[in-house]
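[1] predicted model and sequence below, questions to follow.
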Amino acid sequence: MRSTRSEGFAGTIQAGKGAPVECAVRRGGATPTRRQLVVGGLAMAVAAGASSSVRAASLVVRSIRVDVSNIADYRSGLARLASRYKTALVDIGAEWCEVCSVINQRILPDPEVQRALEHVALVGVDVTQTNRTTRELLQYLHADGPPTVFIVDTANGREFAGTRSVGSFTAADLLRRLRPFAPA
């Protein structure tokens, strides 16, 4: 088992002969999202040597997710991702955002989206708290608020033209934005 520590835990869990599972857990007192609980539970089940059906389900968990809520964490998150990923999908959301819940529960878990995210990291920008820090982060990202998604170059943080979506969208819409960054 290999792991790295910085703003929480991020690393790979290897359980027996099963495939390694990439995972990332945010540090802090924030309540984890449903998706984070499911992903964490699958990773723990694999690490504990669970049945092969759970092991097969865990293979969907391939992209690394970094959760941020301020500019410094955003920059350092991209820097950490740059060694492994050329691009990252920035997902600006909030717990109070209903469309964000749809994105988290239906669009991001979509199998085709998950396959595309094997090659694109995910940066979750949490703006649940409305304060000076999150307003500065939104301004830095040129966003009015959630839900907003776009794709950036992890090496320099520059947004790729034509990848931004504001408001609701479908899995097919997201796939059209991700396809140029994921090998066929």
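    Nice, thanks for sending it over. Numbers count the residues shown, from 1 in each chain.
[2] CA only for contacts and neighbour counts going forward, please
    OK.
[3] tell me where the longest helix sits in this structure.
    Ranked by residue count and defined by DSSP state H, the top helix of the chain is helix 34-47.
[4] and the comparison structure, right after this:
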Amino acid sequence: MCVHPGCSFSSWTSNTHQLRASGPDEQPNEKSQLGGLASTVPPADKSSSFERVTTRAGLTRALAAARQAGRPAVVDFHADWCVDCTRMKHTVFADPKVRRALSRVAAIEFDVTAYNTGQQRLMQRLEVFGPPTLLFYTESATNDMPDRRLVGAIDTDTLLHALRRIGANTAS
């Protein structure tokens, strides 16, 4: 459910009924069925500032680690099929000022490319309509903070401002 006005994800979702998960948390294993075609989940981009997770358990662990370290966190709901997500990955998140700011927080990418049942349930629980959505947590937060979220495509200045609001030092 990409929030980009021109995105065709809504029509694409009708074909996702064939997606099959492999575990109790409904995390697909290394290969998942999507429209009858096997696809592999690529490893996280080594140049990325984000820790990549795909399950509720992974997100819970990453947020707990951030709290334990006393760090604010940002969770980026991302999907490879989301046009705005891909554009932001190559522009906003690649900006040196953003990369420096993200190094001061726990930056977590929740990858919903597979869009399995477990991911859909978590998105509903967190009231995430679809990617791109960014959720921001202070270092002591235990739940999503609805007043600290960005939905849709954003620019560098908007992200830096949001990171400052959760206590991330965004100075060079």
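    Received the coordinates, thanks. Quick caveat, the model's predicted, so the values are computed rather than measured.
[5] coming back round to it: does anything pack onto the longest helix of the first structure? Which helices or strands?
    strand 21-26, helix 52-58 (3 or more Cα pairs under 8 Å, 6 or more residues apart in numbering; DSSP states H and E).
[6] most packed of these?
    Mean neighbour counts were compared across these using mean count of other Cα atoms under 10 Å; the top stretch is strand 21-26, at a mean of 21.
[7] that one versus helix 34-47: what angle between them?
    130 degrees (axes from the mean of the first three to the mean of the last three Cα atoms, to 10 degrees).
[8] ok now strand 21-26 of the first structure, how far from the chain's centre?
    Strand 21-26 of the first structure sits 10 Å away from the centroid of its parent chain (Cα atoms, centre = their mean, to the nearest Å).
[9] can you redo the helices and strands packed on helix 34-47 of the first structure as TSV with distance to Thr154 of the first structure?
    Shown next, in TSV, are those (distance: least, Cα to Cα, whole Å):
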stretch	distance to Thr154 of the first structure
strand 21-26	17
helix 52-58	26
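[10] so which of these comes closest to Ile103 of the first structure?
    With Cα to Cα as the measure, strand 21-26 is the member of those nearest Ile103 of the first structure (19.1 Å).
[11] and the longest helix along the second structure, which stretch of the first structure?
    Ordering each helix of the second structure by length in residues (DSSP H) puts helix 56-69 first. When helix 56-69 of the second structure is aligned against the first structure using TM-score structural alignment, it corresponds to residues 71-84.
[12] any chance you could list what contacts that stretch?
    66, 68, 88, 121, 123, 125, 133, 136-137, 140, 154-155, 157 (Cα atoms under 8 Å, 6 or more residues apart in numbering).
[13] got the buried residues for it?
    Neighbour-count burial for stretch 71-84 of the first structure flags Ile71, Asp73, Tyr74, Gly77, Leu78, Ala79, Leu81, Ala82 (criterion: 16 or more other Cα atoms under 10 Å).
[14] where along the first structure do the strands fall?
    2-6, 8-13, 21-26, 65-68, 87-93, 121-126, 148-153, 165-166 (DSSP state E).
[15] I'd like to know which elements the last one is packed against.
    With contacts defined as 3+ Cα pairs under 8 Å, 6+ apart, the packing partners of strand 165-166 of the first structure are strand 148-153.
[16] off-centre distance for the strand it packs on?
    11 Å.
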